[in-house]
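# Sequence isn't available, so here's the structure alone:
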């Protein structure tokens, strides 16, 4: 891989060439030998990932594949990609997170949420993607960490409104519109715990675990902030399976 590429550019190149075009030589070069897999759908190690890419390369491709929608946030050695993709004729919201070390893919997490709302799939991911307000990155990350601790985990409902703009936009299909709808949904959620927070300017991604109606889930919350408050929210949730193909954990 080219050493001058940023981590964000490396991840986009991997998706475009290794996954989209089947460039296995590129994949071989950019995956670390001690690669750690956390995906519930992936076997451990570099060899298993390369084998999955070989199988993907052999699958029939549509003549005019739709261009995936992509929102990407980079923070140091972590890169999160929020996507709407079509695979096997099915549309899915995906949050793919990678840790890079010395420019190589060292660790990977993800969550995949099949879309079942006919004709409304794009509303789950659509919206702004442009990064701005880079000088506010640390402040925005701190605000989301505080919100997660006080409201999502601490269940301090009366404090929720202070974190949102008045015309807050909700993309999560399980929550109603606005802060009122979010509160109603959160009452079915317990043990919300944020494990990682990464941010770039006006976008922050939080990797968390929770129990939804007593069922364990991993959830990635994507926030767009404006003037120190949450203006827009997306999420990708995936049930934690009873068994995993590795011992690395989903988080």
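Yep, that arrived. No experiment lies behind these values; they were computed from the predicted model shown.

# only C-alpha atoms for contact and neighbour calcs from this point on.
Noted.

# Mind jotting down where the strands sit in this structure?
Along the chain, the segments classed as strands by DSSP state E run 31-37, 69-75, 78-87, 90-101, 104-114, 164-170, 189-200, 203-212, 215-226, 229-239.

# export the ones you listed to a markdown table and tack on distance to residue 21 and mean neighbour count?
A markdown table is the format used below for these (distance: least, CA to CA, whole Å; neighbours: other CA atoms under 10 Å):
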| stretch | distance to residue 21 | mean neighbour count |
| --- | --- | --- |
| strand 31-37 | 17 | 19 |
| strand 69-75 | 17 | 20 |
| strand 78-87 | 14 | 21 |
| strand 90-101 | 18 | 20 |
| strand 104-114 | 18 | 22 |
| strand 164-170 | 34 | 17 |
| strand 189-200 | 28 | 20 |
| strand 203-212 | 28 | 24 |
| strand 215-226 | 27 | 22 |
| strand 229-239 | 25 | 21 |
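
# Indicate which one of those is closest to residue 182.
Comparison of these against residue 182 by CA to CA identifies strand 164-170 as nearest, at 8.2 Å.

# can I get the strands of the chain in TSV with distance to residue 13?
Below are those laid out as TSV (distance: least, CA to CA, whole Å):
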stretch	distance to residue 13
strand 31-37	13
strand 69-75	13
strand 78-87	12
strand 90-101	13
strand 104-114	12
strand 164-170	30
strand 189-200	19
strand 203-212	21
strand 215-226	22
strand 229-239	23
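
# residues in contact with the spatially closest residue to residue 189 that is not a sequence neighbour?
Distances taken as CA to CA, 6 or more residues apart in numbering place residue 212 nearest to residue 189, at 4.7 Å, with adjacent residues excluded. Neighbouring residues of residue 212 by CA atoms under 8 Å, 6 or more residues apart in numbering: 188, 189, 190.

# Tell me how far the nearest residue to the first one once chain neighbours are set aside lies from residue 115.
Distances taken as CA to CA, 6+ apart place residue 213 nearest to residue 188, at 5.6 Å, with adjacent residues excluded. Computed as CA to CA, to the nearest Å, the residue 213 to residue 115 distance reads 20 Å.

# take a look at this one as well, against the first:
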């Protein structure tokens, strides 16, 4: 069983079937938690699964696997009063158990600037032979544009013909991104990327987890799709860093 298959099966039993006993089958005794929803170890996860409300469900959109890391992108229904768009990242250990977990969530927005949803679009990784080239491109973009704030080189990395946007406040195309960034700046929410913490890649998908500021300290999760050497599609979750966590591991 591949790590991708393993994570999908484990999450399906934990959050699909809401089966607390799945913790015994799939979760390491030394499970390390970075989420704000639970403490370390399998027992807090068991408690979380046991307390899921009636009607809770997870709607998966896409899965990205990179070595021992597997990322899920989808929507949780029932964690709160409104659906939450989420990235979940799991590390699988050598024994085939879930050993570590990170996540980020943001409310689902139904009326978006682009008319696209926060999770629709291309779903399956393609162009698998260019995984490392695509990773390198996005990391260079992150260094020069996201961290370096050199927007003069945007067209070196982002397609001027097709740039599909899933951030709810930005329209398609570079002009849409520019207009949204200007509005955010007026609100005192400049895009500040301090460090890129993780970069997962599978084919044309590259997922970055970054630490920065957006008016307040945040975790940026940016998923890019690359075609012909240019970024052509973008999804994201921007999540404030909580003041307190139920563990000492940090959000990253």
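Now that the structure is in, tell me what you want to look at. Source: prediction; values computed, not measured.

# And residue 213 and residue 115 of structure 1? Which one has more around it.
Legend: neighbour count by other CA atoms under 10 Å for residue 213 of structure 1 and residue 115, higher for residue 115 (17 against 10).

# what do we get in structure 1 for residue 125 of structure 2?
Superposed on structure 1 with TM-score structural alignment, residue 125 of structure 2 falls opposite residue 131.

# Report how many residues lie close to its match.
Look at residue 131 of structure 1: counted by other CA under 10 Å, it has 14 neighbours.

# Please list all residues in contact with it.
Shown in contact with residue 131 of structure 1 (CA under 8 Å, 6+ apart): 200, 201, 202, 203.

# go again using 10 Å as the cut-off
Taking CA atoms under 10 Å, 6 or more residues apart in numbering, we find residue 131 of structure 1 in contact with 71, 72, 73, 200, 201, 202, 203, 224.

# Then residue 127 of structure 1?
Taking CA under 10 Å, 6+ apart as the test, what residue 127 of structure 1 contacts is 71, 169, 171, 224, 232, 233, 234.

# For residue 27 of structure 2, see how far away residue 20 of structure 2 is.
Residue 20 of structure 2 is 11 Å from residue 27 of structure 2, by CA to CA.

# Overlap of the contact sets of these two?
Contact with both residue 20 of structure 2 and residue 27 is made by residues 42, 43, 45, 46, according to CA under 10 Å, 6+ apart.

# give me the number of residues near the corresponding residue of structure 1 for the second one?
Correspondence of residue 43 of structure 2 to structure 1, assessed by TM-score structural alignment: residue 47. Around residue 47 of structure 1 sit 14 other residues, with neighbours defined as other CA under 10 Å.

# which of the contacts of residue 131 of structure 1 sit farthest apart?
Largest separation among the contacts of residue 131 of structure 1 by CA to CA: 71 and 201, giving 13.3 Å.

# My guess is residue 97 of structure 1 contacts residue 73. True?
Yes. Counting by CA atoms under 10 Å, residue 97 of structure 1 sits close enough to residue 73 to count as a contact (9.5 Å).

# thought residue 190 of structure 2 was touching residue 213?
Yes. Residue 190 of structure 2 is within contact range of residue 213, at 7.5 Å (criterion: CA under 10 Å).

# just to revisit the earlier point, mind listing what the match of residue 43 of structure 2 touches?
Going by CA under 10 Å, 6+ apart, the list of residues near residue 47 of structure 1 reads 28, 31, 33, 35, 53.

# again, but for residue 38 of structure 1
Per CA under 10 Å, 6+ apart, neighbours of residue 38 of structure 1: 44, 97, 107-111, 244-251.

# between those residues, which is closest to residue 154 of structure 1?
The closest of those, once distances to residue 154 of structure 1 are taken by CA to CA, is residue 251, at 20.9 Å.

# what's the closest non-adjacent residue to that closest one?
Nearest to residue 251 of structure 1 is residue 38, by CA to CA, 6+ apart, at 6.5 Å.

# which position in structure 2 aligns with that neighbour?
In structure 2, residue 38 of structure 1 lands on residue 34 (TM-score structural alignment).

# Which residue is the nearest non-sequential neighbour of residue 106 of structure 1?
The shortest distance from residue 106 of structure 1 to any non-neighbouring residue, by CA to CA, 6+ apart, is to residue 35 (4.6 Å).

# Just confirm that neighbour contacts residue 50, I think it does.
No. Distance between residue 35 of structure 1 and residue 50: 11.2 Å, which falls outside the contact criterion (CA under 10 Å).

# roughly how far apart are the residue nearest to residue 189 of structure 1 and residue 193 of structure 1?
12 Å.

# about what we covered before: touching both of residue 71 and residue 201 of structure 1, which residues are there?
Contact criterion CA under 10 Å, 6+ apart; residues bridging residue 71 of structure 1 and residue 201 by contacting each: 130, 131.

# list the contacts for the residue nearest the centre of structure 2?
For structure 2, the residue nearest the mean C-alpha position is residue 87 (3.4 Å; CA atoms, centre = their mean). Counting by CA under 10 Å, 6+ apart, residue 87 of structure 2 makes contact with 62-63, 71-75, 102-106, 207, 209, 221-223, 236-237.

# That one matches what in structure 1?
Aligning on TM-score structural alignment places residue 87 of structure 2 opposite residue 95 in structure 1.

# How about that match, nearest residue that isn't a chain neighbour?
Of all residues not flanking residue 95 of structure 1 in the chain, residue 82 sits nearest, at 4.6 Å (CA to CA, 6+ apart).

# Now check structure 2 for the residue matching the one you found.
Looks like residue 82 of structure 1 aligns to residue 73 there (TM-score structural alignment).

# What separation do you get for the equivalent of residue 240 of structure 2 over in structure 1 and residue 191 of structure 1?
Superposed on structure 1 with TM-score structural alignment, residue 240 of structure 2 falls opposite residue 239. Here residue 239 of structure 1 is placed at a distance of 14 Å from residue 191 of structure 1 (CA to CA).

# Would you agree the match of residue 240 of structure 2 is in contact with residue 111?
Yes. Between residue 239 of structure 1 and residue 111 there is a contact at 8.8 Å, judged by CA under 10 Å.

# which neighbours do those two share?
By CA under 10 Å, 6+ apart, residue 239 of structure 1 and residue 111 have these common neighbours: 40, 217, 218, 219.
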